[in-house]
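**Q** Provided below are the primary sequence and the corresponding predicted coordinates.
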Amino acid sequence: MSSVIEMSESFASFESFESFDGTAISWQQLGSGPPVVMVHGSGGGLHSWQPVAERLADRFELWTPARRGYAPSGAGRSPKCFTDEVGDLRTLIDKIGCPVHLVGMSYGATVALHAAAAGLPVRSLVLWEPPLYAAGEKLTPVLAEFEDLTAHGDRRRADRLLAEKVARVPAKLLDLMDAVGADDDDPSDAPGWCRDLESMAADSVGVERWSAVTVPTLLMRGADTWEPMPATLDRLATALPHVTYVTFPGQMHFAPSLVPEDVAAEITRFLPRS
């Protein structure tokens, strides 16, 4: 227990670097071993990967940046595109000084794919449910509505909009979430969500393009995650030349937070220790 407490305390502080366009990117580092960069998803931040990272720190040197738009990192320019995210990762990897294993969660997994396709020095990829179906001009009106709702302080409706139009959560599950009456998300992540929607709106839904990613890749998903995620990931698994495809029984999109020990174990099995 004491070792977990010590590792949790190490996440309390952070450092920052200046990215390619002057945007300040904050990061935390934990553990020792081969370097692993862990990229969080939309609505996340420095602590998104913490439950998993704490279970990997005895084997790997873990770097967990807060992506641009998410405090304490800077907002960055608008509109954002995936090229900006790749530039931030390039700057971080240059700082680390050697090729890294790149781990991405949700939107962060899409960032990881773009980074590998752009030729960054990546030894392998670990991807948790990249939402590749959520892309294109159809998201532009979603962005406009989200900005309007958050500007008027209506975060509950804004979150429902994201769940329905971006994540495509089934209506029954959306109604259950409303019935539970969970607390509103921290409104400070609204700028990050806006920038992420900009990137997705400027991207395409084509999956075959990822056949150019030739590094070993671990692709993970929950068995109970709703469509169109499973069908999209099945196509991605077919497109990737060197893929290990793992499904977690009884889990949905939130497994890295709900069963971090299982996710960490799968990552440990996949990544080399040297």
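**A** Perfect, thanks for sending it.
**Q** all contacts plus neighbour counts: C-alpha atoms, from now on.
**A** Fine.
**Q** ok, Leu127 touching His114?
**A** No: with contacts counted by CA atoms under 8 Å, Leu127 stays clear of His114, the gap being 11.9 Å.
**Q** looking at those two, which one has more neighbours?
**A** Leu127 (27 against 18; other CA atoms under 10 Å).
**Q** dump the residue contacts of the more buried one.
**A** Val103, Gly104, Met105, Ser106, Ala109, Ala112, Thr217, Leu218, Leu219, Met220 (CA atoms under 8 Å, 6 or more residues apart in numbering).
**Q** need the three-state assignment for it.
**A** strand (DSSP: H, G, I helix; E, B strand; the rest coil).
**Q** now do it against Gly41, distance only.
**A** The gap separating Leu127 from Gly41 is 11 Å, by CA to CA, to the nearest Å.
**Q** next, show the common contact partners of these two.
**A** Gly104, Met105, Ser106, Ala109.
**Q** widest-spaced pair of those?
**A** Gly104 and Ser106 (6.6 Å; CA to CA).
**Q** one more to weigh against that first structure:
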Amino acid sequence: MDMEFVDEGRGPVILIVHGGMGDSSAWARVVRPLTNRYRVIRLHRRQYRLDLVRAEPVTIAEEVDDVLALAGTVGEPVLLVGHSSGGVIALEAAAAAPALFAGLFVYEPPAVIGAPLGGRPLCAARAAAAAGKPGKAIAIFERDIFGAGRVARTVFRIVVAAVPQLRAYVPRQLDDVAAIDSLGPRLDSYAAIELPTVLLGGDRSPAHLGERIDALCDVMPNARKIVMAGQAHNANDFAPRRLARLVEGFAAEVAAE
């Protein structure tokens, strides 16, 4: 299958794997200041390509294959950036083919570290989506899986109800959670990743995301944690220049090694 991606700028390569409920445009404002010094490739994940109609849900393995294929075309190790569920894909790609990557920058990956990410709430959310109630489905996801606060849940539900594209993403988001759960705990595999790694979190994010980052930091030999003050899970929307500076700083650090 042909991949979709945006390729901008010139210089050392940064490959970005976006998170759920969106596409590669979610990181456009972060990328803008980076393209002065870097070639930035934003993969549009097949999980969220609405032009693809499939009988079976997209798997993590398929999305990892896309990342590896795209990284393999560059001809030199790339800095791999992954956000949210895209961060899980980035971890899996780095574990599968570390030689393709110069470093790993992962923003709040919901990696399974114990109980499944979705569990019973995922079943309830899928039932709501199947009944034609995407607003209810995403409300269950935000409350019982992601762990968003009441105000954030209310705002997001209103936005999803108002934007047809977001409504279409809801079942893809639920498939995304199921795909992560199908991996199960993978800390042993991630412990073998020796790449320099930044694990980014926000101090306003749900606590479980910080716990997942801490678990990764405990096992990954060259990982360090950075926390963005005043930010939650979507600094790409609310603090894109700050996020760009963090990515750029790490890219320069990796290049100097």
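**A** Nice, thanks for sending it over. Computed from a predicted model, the values in this text were never measured in an experiment.
**Q** where does the TM-score land?
**A** TM-score of the superposed chains, computed with TM-score structural alignment, normalised by the length of the second structure, equals 0.86; 249 aligned residues with a CA RMSD of 2.4 Å.
**Q** intersection of neighbour lists for Gly104 and Ser106 of the first structure?
**A** Common contacts of Gly104 of the first structure and Ser106 (CA under 8 Å, 6+ apart): His40, Gly41, Leu127, Trp128, Pro130.
**Q** the second structure: which residue goes with the first one?
**A** Under the alignment defined by TM-score structural alignment, His40 of the first structure is paired with His18 of the second structure.
**Q** contacting residues around its match?
**A** 24, 26-27, 42-45, 82-87.
**Q** swap in Ala190 of the first structure?
**A** Per CA under 8 Å, 6+ apart, neighbours of Ala190 of the first structure: Gly43, Thr150.
**Q** for it, helix, strand, or coil?
**A** The local conformation at Ala190 of the first structure, judged by three-state DSSP, is helix.
**Q** likewise for Pro241 of the first structure?
**A** Per three-state DSSP, the local secondary structure of Pro241 of the first structure is coil.
**Q** what's the burial count for the aligned partner of it in the second structure?
**A** Alignment note (TM-score structural alignment): Pro241 of the first structure maps to Pro221 of the second structure. Using other CA under 10 Å, the number of residues around Pro221 of the second structure comes to 16.
**Q** now Pro221 of the second structure. Nearest residue, chain neighbours left out?
**A** Among residues not flanking Pro221 of the second structure along the chain, Glu194 sits closest, at 6.0 Å (CA to CA, 6 or more residues apart in numbering).
**Q** corresponding residue for the one you found in the first structure?
**A** Aligning on TM-score structural alignment places Glu194 of the second structure opposite Thr214 in the first structure.
**Q** can you check Val88 of the second structure too?
**A** Per TM-score structural alignment, Val88 of the second structure is aligned with Thr110.
**Q** got a list of what its match touches?
**A** By CA under 8 Å, 6+ apart, the contact list for Thr110 of the first structure reads Gly104, Pro130, Pro131, Leu132.
**Q** my guess is Gly118 of the second structure contacts Asp181. True?
**A** Yes: counting by CA under 8 Å, Gly118 of the second structure does reach Asp181; the two are 7.0 Å apart.
**Q** among those two, which residue is more densely surrounded?
**A** Higher neighbour count among Gly118 of the second structure and Asp181: Gly118, with 22 against 19, using other CA under 10 Å.
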